[in-house]
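In: heads up, no residue letters with this:
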């Protein structure tokens, strides 16, 4: 079976004990899922949970936890200490598959318990659900604890015919295809502005640190994609002419020219918003995209027109895959339908997620935009919820 045949789409993620996510489920029922919520509602924590899962196949869990402050800093802290979490659990399911005998669905769960040196001990489950024959999925016991995931363990071949490894054949590409991107750093030393190896051109890094190498590769091998990026940037910065992509030895750095000018400019001559939009344009115009893309407030620093152009790119890229974005921007929300929105709110110290019932807002949406309903709190969740302490 080819990798393309095995590649599925994420349908649901259930998180327990992670930061503000005491017991939270995110349903990915639309190609684009827009997480909207007030400051501190937990939008970013949902995205962090997805990002953590995406680190499993590469064996980067311990490194990621350390970078985030250690395992203990990721545990849910409740208003009452007795309710504090002592472990993290994340479960995900792919969208059901149609086979000869009916629908089947594969799932995966990981449990993280505290280990020495503020690291974690990791246990995993692989689920298989034959919905035509069983009312519940086959659920094995947790595997033995280890430091990193079994998803890429060389001692467990994928084709040995065991039920667990047959499921792993589907789960691995599902998780490998989950990637979070962060383009918020646009300082003078931002990752997209640094030199990178010309050979680092297979896929865009999560911080766009290899953007110059990617652009050069696209110009040489995928000219349509390259031209789309150039036109996208001109759409928000009409003075932009083209990139200047000339390696120096084995390295290359982002440079560009203005229309009508001969001077070659460094990447840091781009405004913060233009640089961020460039990163988003390169990501979404790549011929090969991750199956699930995660973006936290991608509209930051963008002009309203640029936000509109960005959403057009987003929708085009989302065909056949899942894109999850978090926002609290009225302009951003105006670009989406209510069926694509998930509201994040905070209650008793924990994040709650819900998709609004579109039928309840039909009359409102005849006269107002989705962003207006959000801004005025008609669409519940537009305003922060004040908490009185411990849950009753």
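Out: In hand now; what should we look at? The structure presented is a predicted model; accordingly, all values stated were derived computationally and were not measured. Residues are numbered from 1 along each chain as shown.
In: okay, CA-based contacts and neighbour counts for the rest of this
Out: OK.
In: can you pull out the strands in the stretch 251-392 of the chain?
Out: Ranges of strands in the stretch 251-392 of the chain, per DSSP state E, counting those that start in this stretch, are 251-252, 255-258, 264-266, 292-296, 322-327, 341-347, 350-354.
In: so which of the ones you listed gets nearest residue 132?
Out: For the strands of the stretch 251-392 of the chain, proximity to residue 132 was assessed by CA to CA; strand 322-327 is nearest, at 26.3 Å.
In: which element is the residue nearest to residue 93 when sequence neighbours are not counted on?
Out: The shortest distance from residue 93 to any non-neighbouring residue, by CA to CA, 6 or more residues apart in numbering, is to residue 107 (4.3 Å). If you go by DSSP states H and E, residue 107 is part of strand 102-114.
In: Tell me the helices and strands packed up against that strand.
Out: strand 87-94, strand 97-99, strand 120-130, helix 163-176 (3 or more CA pairs under 8 Å, 6 or more residues apart in numbering; DSSP states H and E).
In: quick one: contacts of the first one?
Out: Residues from elsewhere that reach strand 87-94, judged by CA atoms under 8 Å, 6 or more residues apart in numbering: 8-18, 49, 53, 75, 105-114, 171, 174.
In: now that strand against strand 102-114, angle please.
Out: Going by axes from the mean of the first three to the mean of the last three CA atoms, to 10 degrees, strand 87-94 is angled at 160 degrees with respect to strand 102-114.
In: tally of neighbours for residue 159?
Out: Residue 159: 10 surrounding residues under other CA atoms under 10 Å.
In: scratch that, residue 67 is what I was asking about
Out: A count of neighbours around residue 67, defined by other CA under 10 Å, yields 10.
In: ok, now residue 103?
Out: Count around residue 103 with other CA under 10 Å applied: 15.
In: and if you look at residue 146?
Out: Residue 146 has 13 nearby residues by other CA under 10 Å.
In: on that earlier part again, redo the strands of the stretch 251-392 of the chain as CSV? Include mean neighbour count.
Out: Output for the strands of the stretch 251-392 of the chain, formatted as CSV (neighbours: other CA atoms under 10 Å):
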stretch, mean neighbour count
strand 251-252, 18
strand 255-258, 18
strand 264-266, 14
strand 292-296, 23
strand 322-327, 23
strand 341-347, 23
strand 350-354, 21
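In: Go through the ones you listed and name the closest to residue 231.
Out: strand 255-258 (13.5 Å).
In: helices or strands next to the closest one in the packing?
Out: Counting by 3+ CA pairs under 8 Å, 6+ apart, strand 255-258 packs on strand 240-243, strand 264-266.
In: Comparison target, given below:
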């Protein structure tokens, strides 16, 4: 199920933002404009579906650090809200606040945890919303497969989503469908290319249809594309970026390693010898040419370490990958954003800061 709309409120620099989401959405802006905050908001939805919401927010500094820090309307509770519309059929919204402090009650040590205040799942039809799930604090009701209203039988854990706490897919098929969709998304924002990066060293490998978030299983992922994926597509994309290059993957005793043979060199270059940009581009190839493409792929600043000459091949790679997956990209690189826009017809989402708040400029804006 593709994402058609993203809504964020009260999250980091985003006071309120509503965006249409296309088959390829490129978000561009200067440092500090809030690009990564949109990426992280999407990532929070997957974390909620997997039962990692509290941990993910803690790694960002905790809920008190991620809620909107700018001026607020008086007496309004401190909340952060993220919501998506899928296929114009389902809409899901998650709203969290800070763990309350009550002078009359013993304190808690877990002050970084979120307090899930509300969750909603709606079925959309003809401009109307039918409630499939509604949560208020630790209680929730749902509509089962027969349309009957069912109250959640136990008190919900306040730091995690209903999605991770309800395990009856046959009874609540739309809720289960949403969870499966969010869990299938893939996010890439920290490919390791340092000298000690696992991708530079031989690694025990298995058939790998989804590259790890840090690229540690790169050699096995590329070998998997060669064996059961689009080998010709991989070779074409490699030649587009590095004309005349030939990828080599070896696996003695099941330990996978890769090398790149370049024109004019008498021997292949081992992964340990490749530049950061070359290794990162190979990771992008493995991520975007997966034999089992996910419904949604998000890339945060994929142009990092890449030579400007690689932005053209990268734009073509992104558009090709969009035939099988919905693509979300945040980038500093205007040339990359423009190249993708020329090939897809979708205008980049350009972010700016006004009064400390992230806003959208241009025709892509649908802020409310």
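Out: Structure's in. What do you need? Predicted model only: the values in this text are computed from it and were never measured.
In: ok, back up a step: let me have the helices and strands packed on strand 255-258 of structure 1 in JSON lines, adding distance to residue 59 of structure 1 as columns.
Out: Shown next, in JSON lines, are those (distance: least, CA to CA, whole Å):
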{"stretch": "strand 240-243", "distance to residue 59 of structure 1": "35"}
{"stretch": "strand 264-266", "distance to residue 59 of structure 1": "36"}
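In: now the equivalent of residue 159 of structure 1 over in structure 2: how far from residue 120 of structure 2?
Out: In structure 2, the residue equivalent to residue 159 of structure 1 is residue 170, according to TM-score structural alignment. As for residue 170 of structure 2, its distance to residue 120 of structure 2 is 19 Å (criterion: CA to CA, to the nearest Å).
In: Any idea how many residues pack against residue 221 of structure 1?
Out: Residue 221 of structure 1 has 11 nearby residues by other CA under 10 Å.
In: Which position in structure 2 pairs with it?
Out: Checking TM-score structural alignment: residue 221 of structure 1 goes with residue 228.
In: how about the nearest residue to that match, chain neighbours excluded?
Out: Going by CA to CA, 6+ apart, residue 228 of structure 2 has residue 291 as its nearest residue, at 6.7 Å.
In: Now which residue in structure 1 aligns to that neighbour?
Out: By TM-score structural alignment, residue 291 of structure 2 lines up with residue 287.
In: in terms of contact, does its match touch residue 225 like I think?
Out: Yes - using CA atoms under 8 Å, residue 287 of structure 1 is in contact with residue 225, at 7.0 Å.
In: So the two - more neighbours on which side?
Out: Comparing residue 287 of structure 1 with residue 225 by neighbour count (other CA under 10 Å), the higher total belongs to residue 225, at 18 against 12.
In: did I read that right, that one in a helix?
Out: Yes - judged by DSSP: H, G, I helix; E, B strand; the rest coil, residue 225 of structure 1 forms part of a helix.
In: dump the residue contacts of it.
Out: By CA under 8 Å, 6+ apart, the contact set of residue 225 of structure 1 is 218-219, 285-287.
In: can you redo those residues as TSV with distance to residue 325 of structure 1?
Out: Below are the contacts of residue 225 of structure 1 laid out as TSV (distance: CA to CA, whole Å):
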residue	distance to residue 325 of structure 1
218	26
219	28
285	17
286	18
287	21
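In: Please check those residues and keep the buried ones.
Out: Buried members of the contacts of residue 225 of structure 1, counted by 16 or more other CA atoms under 10 Å: 218-219, 285-286.
In: Report the two of the residues you listed separated the most.
Out: Farthest apart among these by CA to CA are 219 and 285. That separation is 12.2 Å.
In: if I look at these two, which residues touch both of them?
Out: Joint contacts of residue 219 of structure 1 and residue 285 (CA under 8 Å, 6+ apart) are 225-226.
In: Please say which position in structure 2 residue 92 of structure 1 maps to.
Out: Checking TM-score structural alignment: residue 92 of structure 1 goes with residue 84.
In: Find the helix or strand that the spatially closest residue to its match that is not a sequence neighbour is a member of.
Out: Distances taken as CA to CA, 6+ apart put residue 6 closest to residue 84 of structure 2, at 4.7 Å, once the chain neighbours are dropped. For residue 6 of structure 2, the element it lies in under DSSP H and E is strand 3-11.
In: quick one: the helix or strand following that strand aligns where in structure 1?
Out: For strand 3-11 of structure 2, the succeeding helix or strand toward the C-terminus, using DSSP H and E, is strand 14-20. Counting by TM-score structural alignment, strand 14-20 of structure 2 falls onto residues 21-27 of structure 1.
In: how far is the helix or strand hosting residue 218 of structure 1 from where the chain is centred?
Out: Assigned by DSSP H and E, residue 218 of structure 1 belongs to helix 211-221. Distance, stretch centre to chain centre, for helix 211-221 of structure 1: 23 Å (CA atoms, centre = their mean, to the nearest Å).
In: how much does that helix stray from structure 2?
Out: Per the superposition on structure 2, helix 211-221 of structure 1 and its aligned residues are separated by 2.1 Å on average (mean CA distance after the TM-score superposition for structure 1).
In: Run through the neighbouring helices and strands of that helix.
Out: On a contact count with 3+ CA pairs under 8 Å, 6+ apart, helix 211-221 of structure 1 meets strand 196-197, helix 223-236, helix 272-285.
In: okay, these in a markdown table with distance to residue 346 of structure 1 next?
Out: Output for these, formatted as a markdown table (distance: least, CA to CA, whole Å):
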| stretch | distance to residue 346 of structure 1 |
| --- | --- |
| strand 196-197 | 41 |
| helix 223-236 | 36 |
| helix 272-285 | 29 |
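In: Taking the centroid of structure 1, which residue is nearest it?
Out: Structure 1 has residue 294 as the residue nearest its centroid, 1.5 Å off, counting by CA atoms, centre = their mean.
In: Correct me if wrong: residue 313 of structure 2 contacts residue 243.
Out: No - using CA under 8 Å as the test, residue 313 of structure 2 is too far from residue 243 to be in contact (10.9 Å).
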